[in-house]
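>>> got a structure for you, letters missing:
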């Protein structure tokens, strides 16, 4: 994929983190096939959210993504991940989290289009800046 496309950003994210689209285990303990599919899709989209929000898989990046997801989905596991993950941040990252990442995550979670409903697979060749504009995502900037 060309540089600055959703597909390239996702592929680079996957390569950098040594994972594949099939790395996620199948959902367990959900008997209803429709609900199981929704949770499986959540798992698949999670990595796409990381990539398109430019959030690394560090504790700080994970907590930030969990807040965006928690605000949008209201899933207890996302909200819990945001709360309990933030409690584990080291002082330096906690300062960055409180000053930049958390306010940005709250704004993004509230203002962006519902990320779980995006058909990412049809957007591989879309420029990331156009994607951000369409989804109402303002990338995080630190002053």
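Arrived safely. Given the structure is predicted, the values throughout are model-derived calculations rather than measurements.
>>> alpha carbons only for contacts and neighbour counts from here, please
Fine.
>>> nearest the middle, which residue of the protein would you pick?
Nearest to the geometric centre of the chain sits residue 49, at 2.9 Å (Cα atoms, centre = their mean).
>>> which residues touch the host helix or strand of it?
Residue 49 belongs to helix 33-52 when elements are defined using DSSP states H and E. When contacts are defined by Cα atoms under 8 Å, 6 or more residues apart in numbering, helix 33-52 is touched by residues 6, 9-10, 13, 21, 24, 26-28, 30, 56-57, 61-62, 65, 115-116, 120, 128.
>>> can you do 6 Å?
10, 13, 27, 30 (Cα atoms under 6 Å, 6 or more residues apart in numbering).
>>> secondary structure element holding residue 19?
Residue-wise, residue 19 maps onto no helix or strand under DSSP H and E.
>>> just give me the neighbour total for it.
Close neighbours of residue 19, defined as other Cα atoms under 10 Å, add up to 13.
>>> which of the contacts of helix 33-52 count as buried?
With burial judged by 16 or more other Cα atoms under 10 Å, the buried subset of the contacts of helix 33-52 is 10, 13, 27.
>>> turn the residues you listed into JSON lines, columns for secondary structure and distance to residue 44.
Output for the buried ones among the contacts of helix 33-52, formatted as JSON lines (DSSP: H, G, I helix; E, B strand; the rest coil; distance: Cα to Cα, whole Å):
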{"residue": "10", "secondary structure": "helix", "distance to residue 44": "12"}
{"residue": "13", "secondary structure": "helix", "distance to residue 44": "13"}
{"residue": "27", "secondary structure": "coil", "distance to residue 44": "11"}
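>>> for those residues, which one is nearest residue 124?
Proximity of the buried ones among the contacts of helix 33-52 to residue 124 (Cα to Cα) peaks at residue 10, which lies at 8.5 Å.
>>> use this one as the comparison:
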């Protein structure tokens, strides 16, 4: 169960939150709470499609049934796994950046029983995807990952993040992104397995390259 209180919004309030969040996130892309609010208020149809796909997948159904949370108490053992494993690679990614899995903002603007968990799961597996694709957390890497997330989930927030992020590139970065990162990210997002239907925690002990091969062409 998700422990945070959720806020009931009418249609106009959803529009107001979405517009305000979008404006704030463009001014300060580090505001994870604003990006989260934008995703929730604009992403209902996308999350509904993801939910349907998860219900058709054996691993997806297991995730929905057990509702695992990517929080320190559940994934802390990854720091003790062998170096070649997916779990160890995730732990190294998080530790090298001083990230905590507990830092994700809660879901606030979804009222149904299942969609808040799907939205939270999408938020919490973001760092798993960084690990799988070997993408850095700079503006270029985050923008490329948002392209993959859009291809996987069709969340409007992802597309808006790419537009906002690319507007901040200098000339050299913009050329590199549109000539290399963007085409690669589009292909990767289309060719990979349904990444929301992967029970990542059950693959922590597996070899990183093996997990990448199972997810299909997750290497750059």
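All right, it came through fine. Please read all numbers here as calculations on a predicted model, not as lab measurements.
>>> just to revisit the earlier point, which residues in the second structure does the helix holding residue 49 of the first structure match up with?
The aligned range for helix 33-52 of the first structure in the second structure is 113-132, by TM-score structural alignment.
>>> repeat for stretch 127-137 of the first structure
Using TM-score structural alignment, the partner range for stretch 127-137 of the first structure is residues 207-217.
>>> do you know how far the counterpart of residue 75 of the first structure in the second structure is from residue 126 of the second structure?
For residue 75 of the first structure, the aligned residue in the second structure is residue 155 (criterion: TM-score structural alignment). From residue 155 of the second structure across to residue 126 of the second structure, the span is 14 Å (Cα to Cα, to the nearest Å).
>>> who's more crowded, these two?
The residue with more neighbours, out of residue 155 of the second structure and residue 126, is residue 155; 22 against 15, by other Cα under 10 Å.
>>> quick one: the more buried one from residue 96 of the second structure, how far?
According to Cα to Cα, residue 155 of the second structure and residue 96 of the second structure sit 29 Å apart.
>>> do residue 62 of the second structure as well
Separation of residue 62 of the second structure from residue 96 of the second structure (Cα to Cα): 31 Å.
>>> between the two, point out the one with more neighbours.
residue 62 (16 against 8).
>>> what's the neighbour count on the closest residue to that one other than its chain neighbours?
Take residue 62 of the second structure and drop its neighbours on the chain: the residue closest to it by Cα to Cα, 6 or more residues apart in numbering is residue 199, 7.9 Å away. Using other Cα under 10 Å, residue 199 of the second structure has 17 neighbouring residues.
>>> for residue 199 of the second structure, give its distance to residue 163 of the second structure.
Going from residue 199 of the second structure to residue 163 of the second structure by Cα to Cα gives 30 Å.
>>> next: residue 42 of the second structure.
Residue 42 of the second structure is 16 Å from residue 163 of the second structure, where distance means Cα to Cα.
>>> returning to that earlier point: name the residues that touch the helix or strand following the helix holding residue 49 of the first structure?
Next along the chain after helix 33-52 of the first structure, taking DSSP H and E as the criterion, comes helix 59-73. Here helix 59-73 of the first structure makes contact (Cα under 6 Å, 6+ apart) with 55, 78, 79, 81, 82, 85, 105, 109.
>>> go again with 8 Å.
Helix 59-73 of the first structure is contacted from outside by 49-50, 55-56, 75-79, 81-83, 85-86, 89, 93, 97, 101-102, 105-106, 108-110, 114-115, using Cα under 8 Å, 6+ apart.
>>> buried residues in the very next helix or strand once past it?
Sequence-wise, the next helix or strand downstream of helix 59-73 of the first structure (DSSP H and E) is helix 76-87. Under the neighbour-count criterion of 16+ other Cα under 10 Å, helix 76-87 of the first structure has 78, 79, 81, 82, 85, 86 buried.
>>> so residue 205 of the second structure sits against residue 90, correct?
No - contact criterion Cα atoms under 8 Å: residue 205 of the second structure and residue 90 do not qualify, at 11.1 Å.
>>> quick revisit: would you mark the buried spots in the helix holding residue 49 of the first structure?
Under the neighbour-count criterion of 16+ other Cα under 10 Å, helix 33-52 of the first structure has 36, 39-40, 42-52 buried.
>>> in JSON lines: these, plus distance to residue 71 of the first structure.
What follows is the buried residues of helix 33-52 of the first structure, written out as JSON lines (distance: Cα to Cα, whole Å):
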{"residue": "36", "distance to residue 71 of the first structure": "21"}
{"residue": "39", "distance to residue 71 of the first structure": "16"}
{"residue": "40", "distance to residue 71 of the first structure": "19"}
{"residue": "42", "distance to residue 71 of the first structure": "14"}
{"residue": "43", "distance to residue 71 of the first structure": "16"}
{"residue": "44", "distance to residue 71 of the first structure": "18"}
{"residue": "45", "distance to residue 71 of the first structure": "15"}
{"residue": "46", "distance to residue 71 of the first structure": "14"}
{"residue": "47", "distance to residue 71 of the first structure": "17"}
{"residue": "48", "distance to residue 71 of the first structure": "17"}
{"residue": "49", "distance to residue 71 of the first structure": "14"}
{"residue": "50", "distance to residue 71 of the first structure": "15"}
{"residue": "51", "distance to residue 71 of the first structure": "18"}
{"residue": "52", "distance to residue 71 of the first structure": "17"}
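>>> fine by me, thanks again.
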